[in-house]
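# predicted model and sequence follow; I will ask about them next.
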Amino acid sequence: MKDYHKYIILLAALLVQLSTAAPAETIATEKHRLGYETVVEGLSNPWSLAFLPDGSMLISERNGTLRIVNTLGKLETKPIEGLPDINQHGQGGLLDVVLHPKFKDNRWVYFSYAERDGKSYGTTVARGRLEGRRLQQLETIFRMARKTTSRHHFGSRLVFDPQGYLYITLGDRGDRERAQDLNDHAGSVIRLNDDGSIPHQNPFIENDSGLPEIYSYGHRNIQGAALHPMNGRLWTHEHGPQGGDEINIPDPGANHGWPVITYGVNYVTGTKIGEGTAKAGMVQPIHYWVPSIAPSGMAFYTGDIFKNWKGNLFVGSLKFQQLVRLELDGEKVIHEERLLTGNLGRIRDIRQGPDGLIYLLTDSHDGKLIRLFPTP
C-alpha cells in the first residue's frame, strides 16, 4: 500500500509537469525535491486566490479587477463583472477573495477592498452571488470606521471558521495609536456572521468598552490569516515596523500590544517604539522575525502530496522574495526553512489547492500564479 501511494504521488507530479507549456524548475529543500512552474502570468499585482468547485480559480488584482483562470488553466481576458467601483490607493485596492463555506449551495463570494469616501479610504467587505461570470445581489457587510487619506495598512484577509463566523483582519492605517482604541476598527480583527450581523458571543457585545464587532486588537497590519487544521483556531501574522513581524493566535478580547509593545524599532532612527517588548495584559506573539521578512499570505499544509510537509505552516515573504516553511510543535515554532529566495519575486499569497499542490501569487505589475510540486 505504501508503494501504491508513492507511485500515485509520482504520477501526480508527472501529470502536473506535462499539463503546462511553461518549463518547470526544480530546487532541493530539506525534506522534498521541489518543482515549480508558471500557471498564468500577466497579472496586475495579484493579491488573493480562491478555488472554485469546478476547478477554475478566482484571482483578485489590486487595481480592482477580479480575474478567472478557467478549467483549462488559462487566464480569461474578460474579468468578473458586477464589482463596485474600486480604486487602487497606495497599498489598498481589491484585496482578499474567499468563498462562502456553502458556496456550492449559495454561490456567495466575499471580497475586501479599499473603499473611497471623498478623499478618504477604508477597508470594506462585500459579497455577491457568482452567476456565470458576474457577481449578482451585491451586498456590503462591513465598513471600516473611520476612513482616512492614508495610503498604508489596509490589512486585509478574510477567513471563515468551522462555526461559519467570518474574520476580517485590518491594519492600523499607518496611525499606530488607533490600534489601542476599542472604539476604532483600525488595527483589529473583526468577527461577523456571514450576513454581516454581529455574533452574540463576541467579547465586547455586552458592554460599552469597545465596538461589538471587534474580536481582538493591538495589531499593526495583518496580511496573513489561516485556520489551524486540527483545532480550527485562527492564526494570523502581521507586519512589524523595522523588525518585529509577528505570528499570533488571537483570542476573544485579546490585546496584542501594538504600538505599546513590539520587537521592532522606528524606521531610519532605529529608536524604541512604545514601552519595550512585553507588558502585563498584552499578548506575546508565538513567533517573530527580526529583521522583518514583510510577511503576506499564510497557509497550513494538510495534503498528502508533500508528505514530509504535512502540518507545516507556510508564510510568504515580500521583502526577501521567499517562501518560509515553519515546523510546529503545538503552538510553538520549532524549525524554520526559507525556500525559493529570489527565484520567483515577492510572494503575496499562498494557497493549498484541491489537488494537494501549493499555489503562490507573486506581487508585481507582471504577477504570476505559480504551482509547486514534489519531484522524484
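Alright, I've got the coordinates.
# from here on, contacts and neighbour counts on C-alpha atoms
Noted.
# now what about stretch 36-51, what contacts it?
For stretch 36-51, contacts defined as C-alpha atoms under 8 Å, 6 or more residues apart in numbering pick out 20, 22-26, 57-63, 73-75, 94-99, 348-349, 351, 353-354, 361-373.
# biggest helix in the protein, by residue count?
helix 2-18 (DSSP state H).
# tell me how far N231 lies from R146.
N231 sits 34 Å away from R146, going by C-alpha to C-alpha, to the nearest Å.
# mind checking which of these two has more residues around it?
More crowded of N231 and R146, by other C-alpha atoms under 10 Å: R146, with 15 against 8.
# OK, contacts around that one?
Applying C-alpha under 8 Å, 6+ apart, we find R146 in contact with G122, D184, H185, A186.
# the residues you listed into TSV, with extra columns for neighbour count, distance to K307 and secondary structure?
Listed next are those as TSV, based on neighbours: other C-alpha atoms under 10 Å; distance: C-alpha to C-alpha, whole Å; DSSP: H, G, I helix; E, B strand; the rest coil:
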residue	neighbour count	distance to K307	secondary structure
G122	27	41	strand
D184	18	44	coil
H185	29	40	coil
A186	36	39	coil
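# show me which pair in those residues is furthest apart.
Distance extremes for the contacts of R146: the farthest pair is G122 and D184 at 11.9 Å, using C-alpha to C-alpha.
# quick one: common contacting residues for the two?
What both G122 and D184 touch, as defined by C-alpha under 8 Å, 6+ apart, is the set A145, R146.
# contacts for the helix or strand where G316 lies, please.
Here G316 sits within strand 313-317, counting by DSSP states H and E. For strand 313-317, contacts defined as C-alpha under 8 Å, 6+ apart pick out 224, 293-301, 322-328, 346-350.
# what helices or strands is the next helix or strand after it leaning on?
Remark: after strand 313-317, the chain's next helix or strand is strand 322-329, criterion DSSP H and E. Helices and strands touching strand 322-329, by 3 or more C-alpha pairs under 8 Å, 6 or more residues apart in numbering; DSSP states H and E, are strand 313-317, strand 332-339.
# verify the stated contact: M282 with W258.
No. Counting by C-alpha atoms under 8 Å, M282 stays clear of W258, with 9.1 Å between them.
# thinking again about what came up before, let's have the helices and strands packed on strand 322-329 in a markdown table, adding distance to G253 and mean neighbour count.
A markdown table is the format used below for these (distance: least, C-alpha to C-alpha, whole Å; neighbours: other C-alpha atoms under 10 Å):
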| stretch | distance to G253 | mean neighbour count |
| --- | --- | --- |
| strand 313-317 | 25 | 25 |
| strand 332-339 | 22 | 14 |
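# mind putting these in TSV, distance to E30 included?
As requested, these are exported to TSV (distance: least, C-alpha to C-alpha, whole Å):
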stretch	distance to E30
strand 313-317	14
strand 332-339	8
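# here comes the other one, which I'd like you to weigh against the first:
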Amino acid sequence: MEKSILSLCFFVVILNFSCGQKSENKVITPEVVPFTAELFVDDLQIPWGFAFLPDGSMLITEKSGELIHFSKGKKTKISNVPEVYYRGQGGLLDIELHPDYTKNGWIYLSYASPEGTKKGGHTALMRARLKNNALVDGELLYKASPNTTKSQHFGSRIVFDNDGYLYLSIGERGARDVNPQDVSRDGGKIYRFYDDGRIPQDNPFISKGGAKTAIYSYGHRNPQGLAKHPETGEIWNNEHGPRGGDEINIIKKGANYGWPLVTYGINYSGTSITDKTEMGGMEQPIHYWVPSIAPCGMAFVTSDKYADWKGSLLVGSLAFQYLERLQLNGTKVTHREKLLPGKGRVRAVKQGPDGLIYVAIEGKGIYKLIPKG
C-alpha cells in the first residue's frame, strides 16, 4: 500500500464523503506547537527503526540493509549484519534492545530474509550483541515461511511487554485470502516469544494441530507499529488498511482482527472487499482512518516536556507526510493533530531516554523535537 496510496489519496478523499464512517475527530494543524524540529541525524534514506543505547548513542536501521551507530555526531556502519531481501517493502526493518540490555547486551532485529528453500523472502527475527562495531553472537530466533517474491507487507515491529515477552508483527505478504485467517500459516499475525526465541506454553495456539505456535493474534494486514501502553502494559498496534481502513488495535491473546473478512477499506481499484465492517468473534479497532494515512511507527508520550502531550499516542503518516498526535481518553481518541506537516514520510517515532521525541523521516534523517520555553 505504501507506494500505491500516494497516487490514490485524492480518490480516497472523494470516497471518504461517499461511503463508510469517518474518524469522529478531524485532524487539525495546530496554530502553535510546543517544539521546534532540529535535524539530529542527517543524510538517511529510509531509517526504518532506531534504538537508544545506554550511553545516549543510537542504532539506526536503513531499509537497504545497513545498521548505523550514531554517536556524538558521527555515523559508523556496523558489520556482520544479516543478509536482507531488499525488494519493495522488504529490507532491514525494526530494532529493539532487551529490557535488561545493560546486563546481557542483546539487540533484536527484524528483517526480510532470503533464507529458505524458495526464492524471495519473508520476515525474520534475530538477536545479536554489539562488539567493536560488529554484530556478534548472532542467533536466528524465527523465520516466517514460505518465501515469496511478492514485495509487500513484511510488517514489522518489535516490542517487549512488562513480563519480558517479545512481540513481533509480520504482514500477510500480499496473500490476503490465504494467510491472515489461517493460523497454520505465517503472515498477518502478531507473534509472542520468550527473549531467547522459545515459544511460551501459554500461547493461544500451542495445542492446535498444525498451528504456528508462536502466533499470539491473527487477522492482521500489515502491522508497522507496536507500542506498550505505559499504564496498562497492553500492546497496541497500528496497521495499514487497503484503500481506507488503517487501524489501531489493542492486541489480545488469541484474538482475530478480521482481515480481510471485515474492513473499513476497499480495494485500490475502487471495488468492494466485503460489505462487513464487523463480525461476531472478531475484534473492532479502537480507531480507524478513512482515508488512509498509511501509519508507520507509534509511541506513547510519557514525558512532561511538551504541553498537554502526556498520555498521547504518536503515529507516523507515510501517505500524507506528517506526524499525528492522538489525544486519548482511555481507549477513545478525543483529538487529533497534524505535526511536522509536509516534512516527509514518517517512518518511525520514539520517545528518547531524555524525554524528547525523535522522528525518523525518509530522505532526511531523524529529527529531535525540542520543547519551546
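That came through fine. Fair warning: this is a prediction, and the values are worked out from it, not measured in the lab.
# neighbour count winner among M282 and W258 of structure 1?
Taking neighbours as other C-alpha under 10 Å, M282 of structure 1 and W258 compare with W258 leading, 26 against 16.
# any idea how far M230 of structure 1 is from the more buried one?
Taken as C-alpha to C-alpha, the span from W258 of structure 1 to M230 of structure 1 is 28 Å.
# same check on S44 of structure 1?
Distance, S44 of structure 1 to M230 of structure 1, using C-alpha to C-alpha: 35 Å.
# so those two - more neighbours on which side?
Using other C-alpha under 10 Å as the criterion, S44 of structure 1 and M230 rank with S44 on top: 19 against 9.
# from the contacts of stretch 36-51 of structure 1, list the buried ones, please.
Buried members of the contacts of stretch 36-51 of structure 1, counted by 16 or more other C-alpha atoms under 10 Å: 24, 57-63, 75, 94-99, 348-349, 351, 353, 361-364, 367-373.
# mind listing which of the residues you listed are in strands?
Among these, the subset assigned to strands under DSSP state E consists of 57-61, 94-99, 348-349, 351, 361-362, 367-373.
# now the helix ranked longest in structure 2: which residue numbers in structure 1?
Looking across structure 2 with DSSP H, the single longest helix is helix 4-18. Helix 4-18 of structure 2 lines up with nothing in structure 1 when matched by TM-score structural alignment.
# list the contacts of that helix.
For helix 4-18 of structure 2, the surrounding residues in contact (C-alpha under 8 Å, 6+ apart) are K22, R243, G244, Y268, V290, P291, S292, A294, A319, F320.
# how about the strands in the stretch 101-250 of structure 1?
With DSSP state E, counting those that start in this stretch as the criterion, the stretch 101-250 of structure 1 has strands at 108-117, 120-131, 134-143, 158-160, 166-169, 188-192, 214-217, 222-227, 234-238, 245-248.
# which other helices and strands contact the first one?
Think strand 108-117 of structure 1. Strand 108-117 of structure 1 is packed against strand 94-99, strand 120-131, with contacts defined by 3+ C-alpha pairs under 8 Å, 6+ apart.
# mind checking which of the ones you listed is nearest P212 of structure 1?
Across those, P212 of structure 1 has its closest neighbour in strand 120-131 (16.9 Å, C-alpha to C-alpha).
# picking up where we left off before, can I get the helices and strands packed on strand 108-117 of structure 1 in CSV with distance to R338 of structure 1?
Listed next are these as CSV, based on distance: least, C-alpha to C-alpha, whole Å:
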stretch, distance to R338 of structure 1
strand 94-99, 25
strand 120-131, 31
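# for L15 of structure 1, find the nearest of those strands.
Among these, strand 94-99 comes nearest to L15 of structure 1, with 27.5 Å by C-alpha to C-alpha.
# mean shift between that closest one and structure 2?
In this overlay with structure 2, the average offset of strand 94-99 of structure 1 from its partner residues is 0.3 Å by mean C-alpha distance after the TM-score superposition for structure 1.
# what is that strand packed up against?
For strand 94-99 of structure 1, the elements it packs on are strand 46-51, strand 57-61, strand 108-117, strand 158-160, judged by 3+ C-alpha pairs under 8 Å, 6+ apart.
# H152 of structure 1 is nearest to which of these?
Ranking these by their distance to H152 of structure 1 (criterion: C-alpha to C-alpha) puts strand 108-117 first, at 10.5 Å.
# nearest to Q163 of structure 1, of the helices and strands packed on strand 108-117 of structure 1?
For Q163 of structure 1, the closest of those is strand 94-99, at 14.9 Å, according to C-alpha to C-alpha.
# what does that closest one correspond to over in structure 2?
Aligned by TM-score structural alignment, strand 94-99 of structure 1 falls on residues 92-97 of structure 2.
# which other residues reach that stretch?
In this structure, residues lying in contact with stretch 92-97 of structure 2 by C-alpha under 8 Å, 6+ apart are 48-51, 53, 59-66, 84, 86, 105-112, 156-159.
# if we go to 7 Å?
Residues outside stretch 92-97 of structure 2 that contact it (C-alpha atoms under 7 Å, 6 or more residues apart in numbering): 48-51, 61-65, 84, 106-112, 156-159.
# next one: stretch 64-75 of structure 2
Against stretch 64-75 of structure 2 from outside (C-alpha under 7 Å, 6+ apart): 57-61, 76-78, 81, 84, 86, 91-92.
# cool, stretch 263-274 of structure 1 as well?
The set of residues external to stretch 263-274 of structure 1 that reach it, using C-alpha under 7 Å, 6+ apart, is G240, P241, Q242, G243, G244, P259, V260, I261, T277.
# let me have these in a markdown table, adding distance to L340 of structure 1 as columns.
Compiled in a markdown table, the contacts of stretch 263-274 of structure 1 are given as follows (distance: C-alpha to C-alpha, whole Å):
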| residue | distance to L340 of structure 1 |
| --- | --- |
| G240 | 23 |
| P241 | 24 |
| Q242 | 23 |
| G243 | 21 |
| G244 | 22 |
| P259 | 32 |
| V260 | 35 |
| I261 | 32 |
| T277 | 31 |
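# just among the residues you listed, which is most surrounded?
Ranked by neighbour count (other C-alpha under 10 Å), these have G240 at the top, with 28 neighbours.
# residues in contact with it?
Contacts of G240 of structure 1 were listed using C-alpha under 7 Å, 6+ apart, and they are R220, E246, G264, S292.
# and which of the residues you listed is nearest to K6 of structure 1?
Ranked by distance to K6 of structure 1 (C-alpha to C-alpha), the contacts of G240 of structure 1 are led by E246 at 36.6 Å.
# and that closest one, what pairs with it in structure 2?
Using TM-score structural alignment, the equivalent of E246 of structure 1 in structure 2 is E247.
# tally of neighbours for the nearest residue to its match once chain neighbours are set aside?
In this structure, E247 of structure 2 finds its nearest non-sequential neighbour in Y288, 4.3 Å apart by C-alpha to C-alpha, 6 or more residues apart in numbering. Neighbourhood size, Y288 of structure 2 [other C-alpha under 10 Å]: 26.
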